[in-house]
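Got a predicted structure here, sequence first:
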Amino acid sequence: VNAMKSSWAGALGQPQFMPTSFLKHAVDFDGDGRPDIWNSTPDVLASIANYLVHYGWLRGRGWGVEVTVPANVSCALEGPDQGKKVSDWVAMGIRRADNKAFQASELKAEGLLLMPAGRSGPAFIVTPNFYVIKQYNNSDLYGLFIGHAADRIAKGDATFAGSWGPVGDLHRSDIAALQRALEAKGYDVGSADGLPGFKTRRSIGVWQAKNGKPATCFPDAGLVAQLK
């Protein structure tokens, strides 16, 4: 019991499981009779895998790939509830950023557009596995960087092809004010919490398109001023 140390918030071991997750998902993979997510690498990795499988990880698929999105494809098509066959995204002009073709099996499967910085950053076609990763931490950037780190370990992939624009120029209170203004106009931003999640990003894009403006799908100072 003394070895079962946690963070100040109660997260346990190397996977940082909360106690309920430890009870549900921790695995004794090294066969010593107890799941040890503090010191046993086999137990740590097997427990994380068990967690991901529980939330629906699809064997044989990765998390996603970076893509290029033509200007005529709306950034408001983003989101886990707007999936299409990967072949449909390709038919719209979306291509892998590394210029490789999608595998035939992937073309038949569901892909989801992810543009975490709208038109101000890299874009991705992700698989449902990306949203399984987000069960671990409900952040697009967390899921993105976990997937990217795994690619770099497995394949030696380098940095993203797309560059990140000025995405950190606003205070959280400014974004929350923008979200409240969009809500007042009937848009679903998810929550007026100052965090530009996919519902906020695509609501911005829809509002911009309806008002004759280029859809950027990301908050900026000019947009905040227009919507206040």
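Everything's here; your move.

C-alpha only now, for contacts and for neighbours.
OK.

State the distance from residue 184 to residue 208.
According to Cα to Cα, to the nearest Å, residue 184 stands 15 Å off from residue 208.

Those two: which is more packed in?
Neighbour count, other Cα atoms under 10 Å: between residue 184 and residue 208, residue 208 has more, with 16 against 10.

adding another structure so you can compare the two:
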Amino acid sequence: MYRLTGSVGQGGRNAHDDVLLVQKQLNKNAHITSAIGTLPETGIMDEATLRAILSFQRAVVRLGSPDGRVDPHGRTWRMLLGDQPQATNVAFVQLSGENGNFYLYESQDRVWGTASTIQSIRNVAAVLKPHGFEIAIGDISFQQGGRMAPHGSHRRGTDVDIRPVRADGRRAPVTISDPNYSHARTKLLVEALHAEPNLKLILFNDSKMAGVRFWEGHHNHLHVRFEE
């Protein structure tokens, strides 16, 4: 299913099925960098696909001189499939110490992040504490980074899943269609996140919420990305 038979991109063979496969994998990884966007899955090698390959190589593969090509056994293809190590040599910090204004809904081995990411979470939680509700923190990264199933991201210590805020204050999941979902409280959360200077993007599917981007599957959590 994921076998690439020839190179795709700049100077590549660009067979239809190979291009289509690369486009699908780029779309699965599009939230890693906001510069990629969603590609039409046409199987045709075009300028948009080339830009997406280059963007992925810069942001994720970290090539000093991106070549715009995906080779069957090359690093770009492996990383599109999820073979990604920790992005930096900086030691990650574990989020811990529930203090009444945030709690963890995933295991503690999944809440490691860069120091600036962890500090931003604490900042946001502190800002929201006077409003009388706590925030629910999910997956961030493993201690050594790398792939974290089932995500395409959460490898670099800068991605954080946060539940929408419930109106009843229960420590439980909630979706935007649930009567217990509080748009007003979640709006305060989004505003507090935007006050952090290292915020990069928020993926969340409340169409009435300013400051977020729609992304399929984000009706029950906010995917927050901070700068490295």
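Ah, there it is. Given the structure is predicted, the values throughout are model-derived calculations rather than measurements.

Could I get the TM-score for this pair?
The TM-score (TM-score structural alignment, normalised by the length of the first structure) is 0.32; 120 aligned residues with a Cα RMSD of 5.5 Å.

ok, how many other residues are close to residue 155 of the first structure?
Here the number of neighbours of residue 155 of the first structure (other Cα under 10 Å) works out to 9.

contacting residues for it?
Listed by Cα atoms under 8 Å, 6 or more residues apart in numbering, the contact set of residue 155 of the first structure is empty.

So residue 117 of the second structure sits against residue 226, correct?
Yes - between residue 117 of the second structure and residue 226 there is a contact under Cα atoms under 8 Å: 6.3 Å.

Pick out whichever of these two has more residues nearby.
Higher neighbour count among residue 117 of the second structure and residue 226: residue 117, with 27 against 21, using other Cα under 10 Å.

host element of the more buried one?
Residue 117 of the second structure is located in helix 115-128, with elements delineated by DSSP states H and E.

That helix packs against which elements?
Here helix 115-128 of the second structure touches strand 93-94, helix 183-194, going by 3 or more Cα pairs under 8 Å, 6 or more residues apart in numbering; DSSP states H and E.

I'd assumed residue 193 was in contact with residue 200 of the second structure.
No - between residue 200 of the second structure and residue 193 there is no contact under Cα under 8 Å: 9.7 Å.

okay, the two: which has more neighbours?
residue 193 (25 against 17).

so who does the more buried one touch?
Counting by Cα under 8 Å, 6+ apart, residue 193 of the second structure has contacts 120, 124, 199.

how much space between residue 161 of the second structure and residue 193 of the second structure?
Following Cα to Cα, the distance that separates residue 161 of the second structure from residue 193 of the second structure is 12 Å.

Hmm, I typed the wrong one, I wanted residue 56 of the second structure.
25 Å.

same deal with residue 226 of the second structure?
As for residue 226 of the second structure, its distance to residue 193 of the second structure is 10 Å (criterion: Cα to Cα).

Are there residues contacting both of the two? Which ones?
Counting by Cα under 8 Å, 6+ apart, the residues touching both residue 226 of the second structure and residue 193 are residue 199.
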